[in-house]
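Q: after the sequence you'll find the predicted model.
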Amino acid sequence: MAASQYLHAVHPEALSDKPFSQVPKNARVKQQLCEVRVPPHAIAELKRLIQTARLGPETFENSQPEPNAKYGLTSSWMKEAVLAWTDVSVFNWARVQDHINNAPHFTCEVEYEGHSYTVHYVALFSNRSDAVPLVNIHGWPGCFLEFLPLMNLLQQKYTPDTLPCHFIVPSMPGYTFSSGPSTDRDFSTLDVSRIFQILLRQLGFDDTQYVVAGGDVGSRVARALAVEDPACSAIHLNFCFDLNMHGFPRENLNAQETGRLETLDEFMKTGVGYGQMHATRPATIGFVLSSNPVALLAWIGEKFATWTDKTPPLATILTFITVYWLTDTFPRSIYPYRADFASSDEVPSHGNPRWRIPDGKPFGFSDFPKEILPVPRGWVERTGRVTFWREHQEGGHFAALEVPEMMLEDLEKFVGHVRAEGKIRAER
């Protein structure tokens, strides 16, 4: 379960040359600074596979004017994306790689239940002694790339001496450059949360308490940390739904909330086929999408094109697909979906009282109107005592990618709220 071959250690003498890369002095275990370096032959091989792949015939469904939630991608969208993927003037991997490396990358070894995991993360570490650790957890088909726009904003706004938080984005096991789940036992988001607990303790963030934030699958990992880890002082979410919440009360809702639930119900009827495949035939779909990068583009590209309020630029979508392809992320990453269709007390769930956020911990939520599974505030409040709520007029499922300024403002205001509540015990 070694780290990706494309992640290379940076020599110690380079540490002082990269801003925001100074690991907190109370870290207990070595954190290895790294860079992403993909050799030209790997990109050339990817382009060869793209160019030799066959697109299916045009049909009524894929001949719609634009990608949509009813039928999915269009033939014209796929043709444009395939051409762009091999056109250096549109998608230049060398330039993309430099952008990815603009944020410091790290790895750390974590021992968990008899296995050694290499956990990858990107981070902006502050030099301030009172910096608040802010841990951001992605979902599927996201990865650390979702948070690079926020990190770019932070790098423009602060220096290492003024940054008020340690901004940390770990890659869940199986995603991008983190080790995959063990192959000799089942694995769930509870395991992810416990691996992250160990990582954060190794960084010294049990003495210096941390704040956790998450969306999509990452919202469940974040919930588990908030419930189980005393060092987690507060939680912020922008997603809060599981299948067992479908029966929550629907009385006394306003028109806007009723409309949101109509969106949720429609997605549950027509939009979850991909998730059922992940949950019930993960090995099969893993082989299918590992066989051809264009197949992977169709499967994941559809989510970015139809789950968003503001569709990301094509080059951004292709960056996600390229990283997924190079690191064999897809088949290693879909384990969280089994819990969607076979819930258990042992797997973090928003609708299960076992995983209610403790009342003493600040609980924040950012509401974006084009979320694929939006829920009323009253439903979120059944899962914990909400102390911070922000509603927006734009943004969808990938809010950090679509509206990074809004998401960053919410996170900074939430950390300020947590400080005001006196819930942060930071080194000074």
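A: Done, it's in. Because the structure is predicted, anything quoted here is derived from the model rather than measured.

Q: contacts, neighbours, all on C-alpha from now
A: Fine.

Q: show me where the stretch 301-428 of the chain has strands.
A: With DSSP state E, counting those that start in this stretch as the criterion, the stretch 301-428 of the chain has strands at 363-367, 388-391.

Q: now for the spatially most central residue of the chain: which residues touch it?
A: For the chain, the residue nearest the mean C-alpha position is His138 (1.4 Å; C-alpha atoms, centre = their mean). By C-alpha atoms under 8 Å, 6 or more residues apart in numbering, His138 lies in contact with Phe144, Glu146, Val169, Ser171, Met172, Gly214, Gly215, Asp216, Val217, Gly218, Ser219.

Q: out of those residues, who's the most crowded?
A: Met172 (30 neighbours; other C-alpha atoms under 10 Å).

Q: these two touch, right, it and Leu190?
A: No: contact between Met172 and Leu190 fails when scored by C-alpha atoms under 8 Å: they sit 11.4 Å apart.

Q: Lys361 reaches Ile235, doesn't it?
A: Yes: taking contacts as C-alpha under 8 Å, Lys361 lies within contact range of Ile235: 7.4 Å.

Q: who's more crowded, those two?
A: Shown here are Lys361 and Ile235; by other C-alpha under 10 Å, Ile235 has more neighbours (28 against 22).

Q: what about versus this one:
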Amino acid sequence: MKPSIEPFAIHVADAALDDLAERLQRTRWSEAELVDDGSQGVPLAWMRNICEHWLEHYDWRSREARINAWPQFRTEIDGLGIHFLHVRSPESNATPLLMTHGWPGSIVEFLKVLGPLTDPRAHGCDPADAFEVICPSLPGYGFSDKPSETGWSVERIARAWAQLMARLGHERYLAQGGDWGSMVTTALSKLDPEHCAGIHLNMALATPTQEDMAQLTEGERAALTRMEHYRKHDSGYAKLQATRPQTLGYGLTDSPVGQAAWILEKFWSWVDHDGSGPDAVISRDELLDNVMLYWLPATAASSARLYWESLRNFDREPVTAPTAVSVFPGEIFRPSRHWVERRYLDLRYFNEPERGGHFAAFEQPELFVQELRAACRCMR
């Protein structure tokens, strides 16, 4: 019997929203940080303002309707229910495009780009650039099921994504990703080369060789300095999620402020903003939409387990698939074209946009769409 694909819409019970409000009202706050540079974490004053907005002004029902305005589905793959957006294009020759988020992101990162990507004609652009977009929620994230056994690594997710695209009837497709989505997308290009015709990454993992270190450009030195800062001062979350995701999950699942702070600290660090906070670039409602996709389905532990499964086994082998790379200025690590070309052997496109950070589609949707269109023209 052919596996079923069932329409899906988010319907959160009133009791869950009442429980959230009560927990927010009863928050026991810590004292303020002792520095003014963010080095101890997300600032107390900013965090309290965000949570006051969450309690007093944020309207989940309108945000729920915003997400439900896009077609959503669920299907079982490898024993796990997978939730995904599937937005078709009015253009008959639209290219299937699989887009994968990472942590601490979700499908809401892509909501602002779905219209321009699927219907460029309606946005004053070339209809030849139309895509049919599929955005799955990673296993253990959002409204996908939580794995009940170990083994859901990046490679297993990539195999599931290949099955998803086959189930949707796509003989040829392109794939895109950042963060964990970049790693899943790269793995997919290796596991399904007959159907995955090319990939676009906004976080390419490509590092210098010993020979490179002797002749670094100014930009490459800056990239290594930023990576060293990440390693020393900004990567504790990854070590904890890779080693003790279960322990971490208890506190985050119990406290909405704890869950929000754990997520928003990375937005504070990785969004390309002016120092006043990520809500200078991404609205507070949008930031909270993303938090809600962790809080409501209680995915603190299940989402963190992806680090336990895969962080110790990064694939750094060469990639032969047609590849396009966009390096946004606020990205955690900004590899040079030289480094990228060494790993991605068929590099069709490389560009460094002027604005944007780790959550590129969320932060700079117009630039992200431009990058994706230009990249995919090289791979169609």
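A: Good, I have the coordinates. Nothing here was measured: the structure is a model prediction, and the numbers come from that model.

Q: need the residues touching each of Lys361 and Ile235 of the first structure.
A: Residues touching both Lys361 of the first structure and Ile235 (C-alpha under 8 Å, 6+ apart) are Ala226.

Q: what about the strands in the stretch 1-150 of the first structure?
A: Applying DSSP E, counting those that start in this stretch to the stretch 1-150 of the first structure gives strands spanning 7-9, 32-36, 105-112, 115-124, 132-137.

Q: any idea which of those strands is most buried?
A: Counting by mean count of other C-alpha atoms under 10 Å, strand 132-137 has the highest mean neighbour count of these, with a mean of 26.

Q: once aligned to the second structure, how far is that strand on average?
A: Compared with the second structure after fitting, strand 132-137 of the first structure deviates on average by 0.7 Å (mean C-alpha distance after the TM-score superposition for the first structure).

Q: trace the residue nearest to the centre of the first structure over to the second structure, please.
A: Taking TM-score structural alignment, His138 of the first structure has His101 as its aligned residue in the second structure.

Q: measure that match to Glu211 of the second structure for me?
A: 34 Å (C-alpha to C-alpha, to the nearest Å).

Q: Trp339 of the second structure now?
A: 11 Å.

Q: the two: which is more packed in?
A: Between Trp339 of the second structure and Glu211, Trp339 has the larger neighbour count (other C-alpha under 10 Å), namely 18 against 8.

Q: aligned against the first structure, show me the partner of the more buried one.
A: Aligned partner of Trp339 of the second structure by TM-score structural alignment: Trp379.

Q: leaving out the residues flanking it, which one is nearest to its match?
A: Spatially, and ignoring its direct neighbours in sequence, Trp379 of the first structure is nearest to Phe248 (7.1 Å; C-alpha to C-alpha, 6 or more residues apart in numbering).

Q: and the one you found, which of the three is it?
A: Three-state assignment for Phe248 of the first structure (DSSP: H, G, I helix; E, B strand; the rest coil): coil.

Q: surely it is in contact with Val380?
A: No: using C-alpha under 8 Å, Phe248 of the first structure makes no contact with Val380, being 10.5 Å away.

Q: who's more crowded, those two?
A: Counted by other C-alpha under 10 Å, Phe248 of the first structure and Val380 do not tie: Val380 has more neighbours, with 21 against 11.

Q: that one and His138 of the first structure, how far apart?
A: Taking C-alpha to C-alpha, one finds Val380 of the first structure at 19 Å from His138 of the first structure.

Q: do the same with Tyr324 of the first structure
A: 14 Å.

Q: same question, Gln256 of the first structure
A: Remark: distance between Gln256 of the first structure and His138 of the first structure (C-alpha to C-alpha) = 27 Å.

Q: got it, and Pro358 of the first structure?
A: For Pro358 of the first structure, the distance to His138 of the first structure - C-alpha to C-alpha - is 22 Å.

Q: do the same with Val122 of the first structure
A: Distance from Val122 of the first structure to His138 of the first structure, counting by C-alpha to C-alpha: 12 Å.

Q: now do Phe368 of the first structure
A: Phe368 of the first structure is 16 Å from His138 of the first structure, by C-alpha to C-alpha.
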